[in-house]
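> A structural model of the following input is requested.
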Amino acid sequence: MGKDRKDSPAGSGKPASGKVDDRQARKAAALRENLRKRKAQQRGREEKPD
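Presented below is the predicted three-dimensional model:
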């Protein structure tokens, strides 16, 4: 979903090497994890505001 939207001129279509692909995959995973944490934080704040 977000992977298609992300613009990456360096690895557009076919990656030069597996290393590039791996790095992008890790980056995407980190972004998803970050987003999930932020959403969880917001939800926690909404449920019990300090």
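> make it CA atoms for all contacts and neighbour counts henceforth
Will do.
> Now do the buried residues in the biggest helix by length in the chain.
Longest among the helix segments of the chain by residue count, using DSSP state H, is helix 18-47. For helix 18-47, burial by neighbour count (16 or more other CA atoms under 10 Å) applies to residue 24.
> structure for this one too, so we can compare:
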Amino acid sequence: MARRPKQTDKTTPAAGREDRLKAALKANMAKRKAQARARAEGRPGEDAGATDKNEG
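The predicted structure is shown next:
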């Protein structure tokens, strides 16, 4: 029977999931900051959530 090498913190499945979540959170925060800056500057084209409520 072959022995498996011990898993380090970065090779465990939980650590991989944590890294993916951390990257997703960082991207989400950057997107929200960009949207907030766009709203503060009055550029509606940069705000991905902006829609015309009278359309329909």
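> ok, now how distant is the residue most central in space within the first structure from residue 11 of the first structure?
Centroid check for the first structure by CA atoms, centre = their mean gives residue 31 as the closest residue, at 2.5 Å. Distance from residue 31 of the first structure to residue 11 of the first structure, counting by CA to CA, to the nearest Å: 18 Å.
> what does residue 18 of the first structure align to in the second structure?
Residue pairing (TM-score structural alignment): residue 18 of the first structure is matched to residue 13 of the second structure.
> list the contacts for its match?
Listed by CA atoms under 8 Å, 6 or more residues apart in numbering, the contact set of residue 13 of the second structure is empty.
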